[in-house]
Every structure is written in structure tokens, then in C-alpha cells.
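Colleague: predicted model, plus sequence, below.
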Amino acid sequence: MANETSEIVLSKQDLRAVTGYAAEIAQEVLEIFEDVHPADPRPRDAVDAALAFARGGERGRALRDAGWAAHKAAREADTEAAGNAARAAMSAAAAAYLHPLADANQVKHILGAAAHAARAAELVAGDVRDVGADQLERARRRATPAVVDVLSRYPAAPRGGGRVGELLRELDGALRGRS
């Protein structure tokens, strides 16, 4: 297992695989945000920018700006569920900026969109944990071997982070074969 000072080798293709995975998952919950804020395109723009990068586009300022805009939309959201849906979109854009350092916090770049999407789904369903578990199972099945390979280069997901952190660790464990 790599320690926190180890450098991890990541190719652009690795980053595209992780970003595409995160964007597809975030796309599933955009409606949660858009139902509350139908005139606010920021989370959708972040997912679209992430998908464009995953499909061969540039990892540049437009992608970074879209991610920050989705983050701002999350902070301004009128409901916790909408905020988590926007954070899923922000996490999708942030996945393109996964750092090549063996730091457990980097797992959030890989699985953060899925954890926030699961939390958003739980909240819309009245905080029903089974709904989040179903969302995580879909995320687990959607993970390609390339995504799992990148994840396996990093230490396990960090502790903390409340319910989203729990969901992150649950998915991390499932993808690593621990649950």
C-alpha cells in the first residue's frame, strides 16, 4: 500500500475514465437540483464539461470554472438534496483534477460524485438509507475495470465526512472487494 508521500502514476486516459464515471453518476441526480432550481444551469454545465473532457476534450479553465460554479450552486441550494446533487456535479468536474499523490482524500475525486448522488437520492426519498444503498449499487456496477484500477492505487477512503463520508467508504469498500 502506498503511503501519503508516494506519487501515483496517472495517465490522461486514467483521468478521463474516472471523470466519465463520475459525470455519468452525477447526471443521474441532476433532476433533483433542477426540480428546485429550474433556471440554474451550473450543475448541468459542470457535468457537461466533465463529460466533454472524458470524451477527449481539454482539461482547462472552462472545466475548472464549471466545477467551481456547481460548488457555488450547491452552497446556494434551497434544499439539502439539491445541494448534494450539485455537489455530485461539482465532484464530477473535480475528478479531472485527481492528484497523483497517495492521499486518502483523493478518493473523494474518484467516488465523491457517487457519494453525493446517493445522499441526494436518500434525502429526496425522505432520508431512506435503502435508496442510498441502491444508488451505490448502481455506482458499483457502473465502475469500469479502469476506474477500479485507478482507485486501487490510492489508500482507502478517509474517515469523517458525515453521511456522505459513510457512503463514500461503503462504495470504496465494495469496489475494493471488502463489502
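Modeller: Perfect, thanks for sending it.
Colleague: please count neighbours and contacts with C-alpha atoms only from this point.
Modeller: Fine.
Colleague: show me the strands in the chain, by range?
Modeller: Read by DSSP state E, the chain holds no strands at all.
Colleague: give me the most central residue, it.
Modeller: The chain has Ala113 as the residue nearest its centroid, 1.8 Å off, counting by C-alpha atoms, centre = their mean.
Colleague: could you count how many residues lie near the nearest residue to Ala69 once chain neighbours are set aside?
Modeller: Nearest residue to Ala69, sequence neighbours excluded (C-alpha to C-alpha, 6 or more residues apart in numbering): Arg42, at 5.8 Å. Residue neighbour count, defined by other C-alpha atoms under 10 Å, stands at 24 for Arg42.
Colleague: same check, this time on Arg61
Modeller: Arg61: 9 surrounding residues under other C-alpha under 10 Å.
Colleague: over to Ser179?
Modeller: 9.
Colleague: pretty sure Val124 sits against Ala81.
Modeller: Yes: counting by C-alpha atoms under 8 Å, Val124 touches Ala81, with 6.1 Å between them.
Colleague: presented hereafter is structure B, for comparison with structure A:
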Amino acid sequence: MQGDASEIVLTGQDLREVTGFAAACAQTVLELFETGRPDDPRPRDAIAAAWDFAGGGERGKALRDTAWAALKAAGDAETAAAREAARAAMAAAGAAYLHPLARATQVKHILGAAAHAARAAELAVGAAGVPGPAGVAGYAPDTGAEHIRQAARRATPAVVEVLERFPGAPQGGGRVGELTRLLDARLRRHPLA
């Protein structure tokens, strides 16, 4: 569907490609949540709903409900890394709701799960005692950068093509925002690097 110049054409297959990418990224850090809360299925359910949609399922209530539940699970998480892992799961289910609007904020629907997963990995390594600058919690930029490189390799040409329809990632958003912009720049310049 295309209307005025502020709208972008998105097909159902585009949304499935983006959601599959987001689910794959979130899956990489799910254990960071489940280690502390093995009986809490909410992030896993969100990722499963994302995979279901990516594989041809409906875009509806299950995605919305599991995304909200994963966000609530983030609030119940025992560590900062677990919170970000749950947010990655929430972003995976939410990726199906990428809007066809030419706004930088929509890039978070495409790359948010990857950025939250990278931040979760950074925080997990930082909590394990990796030294960083005084006062910087969860400082493990090499770990985050490696997760971003892996996410870039995971992105299919179809995901990159959808991303390129949108403006660059927005400013702000703290470290997750930085990681989003890092991945955005990497995919637009060297999608398979």
C-alpha cells in the first residue's frame, strides 16, 4: 500500500523477513533471561510467536500479547542482561508491526531486537568483571560490536532492502540506540560484512 510521500510500500513478505531476522537475533541471548527465570516462558513465547509469523502465521493477537508479556518479563528480570534479553524478545514479536511510514523511528522495529541482544551480551560480559571506564556499568563494547557483526551477517538481502527504504536510525536511545545506529550503518554500507 502506498499513499503520500511519507509512506513506504511494505508487503507481508517484507514483514515476515524482518520478523524472522529479529527472532533470530533475540534467540541468541534468550538463555540470559532463562538462566535466572527458567520457569518464565514469556520471552521464549514472544520469540516463538515471531518465528510463527515469519513462517507464514497470522499477524494478530498472539504477537501483540506475547510482545507485551515479554516486556513485563523484562521488568521481572533479575539482571540488567536478562532485562535486555527479554526486551530483545519483545522487539522480535513487535517487528511484525513495522509501519509503512518514512520515519527513522521505524528502524527500531527492524533492528531493535538485534540491538537489545547486543546490549544484553555486553551487560552479561560486563557483569562477569570485564574492566571498563570508572562509573560505566556493563562496559563491554567489543562484545556488543561482535554481536552487531553477527547480526549483520544474519540479515538477508531482503532485510537490508527493507531497511534501505527508511531513513537512518534515530539519535538517542542510550547504548541500545548506539548499537542500533552501528548496525544500521553497517547494513547500509556493507550488508554481508
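Modeller: Right, received. Where do you want to start? Computed from a predicted structure; not experimentally measured.
Colleague: give me the TM-score for these two chains.
Modeller: Between these two chains, after superposing, the TM-score reads 0.96 (TM-score structural alignment, normalised by the length of structure 1); 176 aligned residues with a C-alpha RMSD of 1.4 Å.
Colleague: next one: the residue nearest to the centre of structure 1 from Arg44 of structure 1, what distance?
Modeller: Look at Ala113 of structure 1 and Arg44 of structure 1: by C-alpha to C-alpha, to the nearest Å, they are 13 Å apart.
Colleague: and Pro38 of structure 1, how close does it get to Gln13 of structure 1?
Modeller: 34 Å.
Colleague: circling back to that earlier point, pull up the overlap in contacts between Ala113 and Arg44 of structure 1.
Modeller: Counting by C-alpha atoms under 8 Å, 6 or more residues apart in numbering, the shared contacts of Ala113 of structure 1 and Arg44 are Ala89.
Colleague: what segments of structure 2 are helices?
Modeller: For structure 2, the helices defined by DSSP state H occupy 12-27, 30-34, 42-54, 61-76, 80-94, 107-127, 141-154, 157-163, 174-189.
Colleague: okay if I get those as JSON lines plus distance to Pro100 of structure 2?
Modeller: Formatted as JSON lines, the helices of structure 2 follow (distance: least, C-alpha to C-alpha, whole Å):
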{"stretch": "helix 12-27", "distance to Pro100 of structure 2": "10"}
{"stretch": "helix 30-34", "distance to Pro100 of structure 2": "29"}
{"stretch": "helix 42-54", "distance to Pro100 of structure 2": "18"}
{"stretch": "helix 61-76", "distance to Pro100 of structure 2": "18"}
{"stretch": "helix 80-94", "distance to Pro100 of structure 2": "14"}
{"stretch": "helix 107-127", "distance to Pro100 of structure 2": "11"}
{"stretch": "helix 141-154", "distance to Pro100 of structure 2": "22"}
{"stretch": "helix 157-163", "distance to Pro100 of structure 2": "10"}
{"stretch": "helix 174-189", "distance to Pro100 of structure 2": "18"}
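Colleague: so which of those comes closest to Ala5 of structure 2?
Modeller: helix 157-163 (16.3 Å; C-alpha to C-alpha).
Colleague: what range in structure 1 matches the closest one?
Modeller: Aligned using TM-score structural alignment, helix 157-163 of structure 2 spans residues 145-151 in structure 1.
Colleague: mean shift of that stretch relative to structure 2?
Modeller: Taken over the aligned residues, the distance from stretch 145-151 of structure 1 to structure 2 averages 0.3 Å (mean C-alpha distance after the TM-score superposition for structure 1).
Colleague: which one is the aligned residue in structure 2 for Gly165 of structure 1 nearest to, not counting chain neighbours?
Modeller: Counting by TM-score structural alignment, Gly165 of structure 1 lines up with Gly177 in structure 2. Closest residue to Gly177 of structure 2 apart from its sequence neighbours, by C-alpha to C-alpha, 6+ apart: Gln171 at 6.9 Å.
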